[in-house]
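1. need the 3D shape of this:
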Amino acid sequence: MKILVGYVPTAEGEAALDAAGREASLRGASVLLLNTSRGDAYIDARYANEAELETASAKLREHGVEVTIQQAVSNGDVAGELLKAAAAEDVGLIVLGLRRRSPVGKLILGSTAQRVLLESPVPVLAVKAPTPHDD
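-> Purely as a prediction, here's the structure:
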């Protein structure tokens, strides 16, 4: 089995990475780490650099799992890139980090996670980053 984790170098991405590592360890699965950019700016902080990807890969290997890394520029369709990778790699689970948004923000901006949750043919594990007051 293979687990796809949508990774960006943020607290939400780190939460997804940790959850994917735990799930892969429990299931005896490998992890496909997909980092993608929306392609809407010359510099995108969501597009991880080599050091960030190596750190993320090392965190997954700490769980004793095999890791493959892919990067893509999505031309504004991050959900599409995730779903395409899930189909191409025959994954059994997708792990995503969710960011906190107001109800109005969700309505106006839409949601990559929402689209993946609705369109994915495989289970999706959505996790939130811990807040500063979480223990």
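2. contacts, neighbours, all on C-alpha from now
-> Fine.
3. how far off centre is whatever helix or strand residue 84 lives in?
-> In the assignment (DSSP states H and E), residue 84 maps to helix 78-88. In this view, helix 78-88 has its centroid 11 Å away from the chain centroid, taken as C-alpha atoms, centre = their mean, to the nearest Å.
4. for whichever helix or strand comes after that helix, packing partners?
-> Once the chain leaves helix 78-88, the next helix or strand it forms, by DSSP H and E, is strand 93-98. Applying 3 or more C-alpha pairs under 8 Å, 6 or more residues apart in numbering; DSSP states H and E, we find strand 93-98 packed against strand 2-6, helix 11-27, strand 124-128.
5. to compare against the first, here's another:
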Amino acid sequence: MSTIVAGYVSTPEAEAALEWAIDHAAQSGARLVVVATTGAAAEVGVSEEQEIDALRGRLDGAGIANEVFHFHGPAAGAADSILDHSRRVDADLVVIGQRRRSPVGKLVLGSTSQRVLIEADCPVVAVKPR
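-> Just a heads-up that it's a prediction; the model follows:
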């Protein structure tokens, strides 16, 4: 069974990437491993645990083999977490959300997706929201 790793945080870009990963896993019979960074849910009154539970329920409801890893830490560490998990599970594919940023914005602020694209040991799909 092949394994897909997807990075997730509550953003339109990551939401699009997760939908793509769920669809691809369902079609290919792959296992989906999600590295989830939480925090945005607190803004709407949802705890991190509730957010992770909802994500697990969504994946289970899609009928695909899955695991969810909850990443706790600064946003700058999210790329390391995605890369580490993709290596640990010997991922066949990594799926990430991509937002539009200027070259200067990437230089000044860094980019999780840029690091994953450059450093992953397997193919990476970058998904933009519609």
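6. can you pull the TM-score for these?
-> The pair, once superposed, lands on a TM-score of 0.82 when counted by TM-score structural alignment, normalised by the length of the second structure; 124 aligned residues with a C-alpha RMSD of 2.1 Å.
7. pick the most buried one from the helices and strands packed on strand 93-98 of the first structure.
-> Ranked by mean neighbour count, these are led by strand 2-6 with a mean of 25 (mean count of other C-alpha atoms under 10 Å).
8. list the contacts of residue 62 of the second structure.
-> Residue 62 of the second structure is in contact with 22, 26, counting by C-alpha atoms under 8 Å, 6 or more residues apart in numbering.
9. what does it align to in the first structure?
-> Aligned by TM-score structural alignment, residue 62 of the second structure pairs with residue 63 of the first structure.
10. could you find the closest non-adjacent residue to the most centrally placed residue in the second structure?
-> In the second structure, the residue lying closest to the centroid (C-alpha atoms, centre = their mean) is residue 7, at 1.2 Å. In space, and not counting its chain neighbours, residue 7 of the second structure is closest to residue 35: 4.9 Å by C-alpha to C-alpha, 6 or more residues apart in numbering.
11. wait, that neighbour touches residue 81, no?
-> Yes: between residue 35 of the second structure and residue 81 there is a contact under C-alpha atoms under 8 Å: 7.3 Å.
12. anything in contact with each of those two?
-> What both residue 35 of the second structure and residue 81 touch, as defined by C-alpha under 8 Å, 6+ apart, is the set residue 71.
13. residues in contact with residue 22 of the first structure?
-> Taking C-alpha under 8 Å, 6+ apart as the test, what residue 22 of the first structure contacts is residue 63.
14. ok so residue 55 of the second structure is a helix residue?
-> Yes: counting by DSSP: H, G, I helix; E, B strand; the rest coil, residue 55 of the second structure is found in a helix.
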